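[1] Pasting the sequence and the predicted model now:
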Amino acid sequence: METTINGEPRVTATHAALAFITEIQADYPEILFHQSGGCCDGSSPMCYPADDFIVGDHDVKLGEIGGVPVFISASQFEAWKHTQLIIDVVPGRGGMFSLDNGREKRFLTRSRMFGGGEACTVPAFRA
């Protein structure tokens, strides 16, 4: 799986998210993100110590932000493969098991559709 679509990264981060990553790395130098698929923490990007999270055989690596790998489940990737994920930071509580919890701000996923058919080619409809 390519981590870019026509040179555009599948995942990127705002300056605020990159600064927050650096803050968390002061306590946990090796971290990773896994885009949550729902349940208890909604669809938040979850930040874990790299040695505390087992990346599944069917997880997809979207790319890296600030040198930190970002993964998503294969089934969720199928639904979101046409979008660029943008990791941002907002005030609030992080996910229950995520390293942003208790820091009075949390990671948030924003997204935008890849334009011009970058993610896939859709055949033209002919009547």
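    Perfect, I can see it now. Residues are numbered from 1 along each chain as shown.
[2] can we go C-alpha only for contacts and neighbour counts from here?
    Will do.
[3] What ranges does this structure have for its strands?
    4-5, 8-9, 11-13, 31-35, 45-49, 59-65, 68-73, 83-91, 105-113 (DSSP state E).
[4] For the second one, what is the distance to the chain centroid?
    To tie it back to what came earlier, the one meant is strand 8-9. Centre-to-centre, strand 8-9 and its host chain are 13 Å apart (Cα atoms, centre = their mean, to the nearest Å).
[5] second one coming, line it up with the first:
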Amino acid sequence: MYQRVDVTDAAASLIRKLTAQHGPLMFHQSGGCCDGSSPMCYPIGMFITGPGDVLLGDLEVGLDDPVEVYMSASQFEYWKYTHLTIDVVPGRGAGFSVEGPTGMRFLIRSRMLDAAELEHFGLSA
């Protein structure tokens, strides 16, 4: 199965802990303003998505419900040829993202889509 987003085991573990504290979560890949280009993690309902956002996919982290990942449509135009993996590293989390107080921060690791993925998503090389 082809997906645009994935999550590392370490990030999935932190997402499960944060879900226990804050309830169901979602991500929005920031466009680079105040918190750089970090994936921002919010309790569902704290960040409102709209027609200008693209659902990249769902993260399966071992919870009842998957965690949705969004990006603005304008930013997606630049990133549509990449696969994104949400990871976590020690550091100060983004100010509005729920991992902020944990001493960890989410980050994106990216790679170019391979030929089969490009074909699956209807993109040409």
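    Nice, I can see it. All values derive from a computational prediction rather than experimental measurement.
[6] just so I know, which of the strands of structure 1 lies nearest residue 98 of structure 1?
    Closest to residue 98 of structure 1 of the strands of structure 1 is strand 45-49 (Cα to Cα; 4.9 Å).
[7] So for stretch 3-13 of structure 2, what gets flagged as buried?
    Buried residues in stretch 3-13 of structure 2, counted by 16 or more other Cα atoms under 10 Å: 4-7, 11-12.
[8] on that earlier part again, between the strands of structure 1, which one is closest to residue 121 of structure 1.
    Of these, nearest to residue 121 of structure 1 by Cα to Cα is strand 4-5, at 12.2 Å.
[9] Show me the contact partners of that closest one.
    Residues from elsewhere that reach strand 4-5 of structure 1 (Cα atoms under 8 Å, 6 or more residues apart in numbering): 10, 118-119.
[10] and those residues as TSV, adding distance to residue 89 of structure 1?
    Converted to TSV, these look like this (distance: Cα to Cα, whole Å):
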residue	distance to residue 89 of structure 1
10	18
118	27
119	26
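[11] and of those, the nearest to residue 104 of structure 1?
    residue 10 (27.5 Å).
[12] Give the equivalent position in structure 2 for the closest one.
    Correspondence of residue 10 of structure 1 to structure 2, assessed by TM-score structural alignment: residue 4.
[13] To what extent is the closest residue to that match other than its chain neighbours buried, counted in neighbours?
    Nearest residue to residue 4 of structure 2, sequence neighbours excluded (Cα to Cα, 6 or more residues apart in numbering): residue 83, at 4.8 Å. For residue 83 of structure 2, the count of nearby residues is 20 (other Cα atoms under 10 Å).
[14] Against residue 76 of structure 2, how distant is residue 83 of structure 2?
    Distance, residue 83 of structure 2 to residue 76 of structure 2, by Cα to Cα, to the nearest Å: 11 Å.
[15] Now the lengthiest helix in structure 2 on structure 1. Mean distance?
    Counting residues, the longest helix in structure 2 under DSSP state H turns out to be helix 9-22. On superposition with structure 1, the mean distance recorded for helix 9-22 of structure 2 (mean Cα distance after the TM-score superposition for structure 1) is 0.5 Å.
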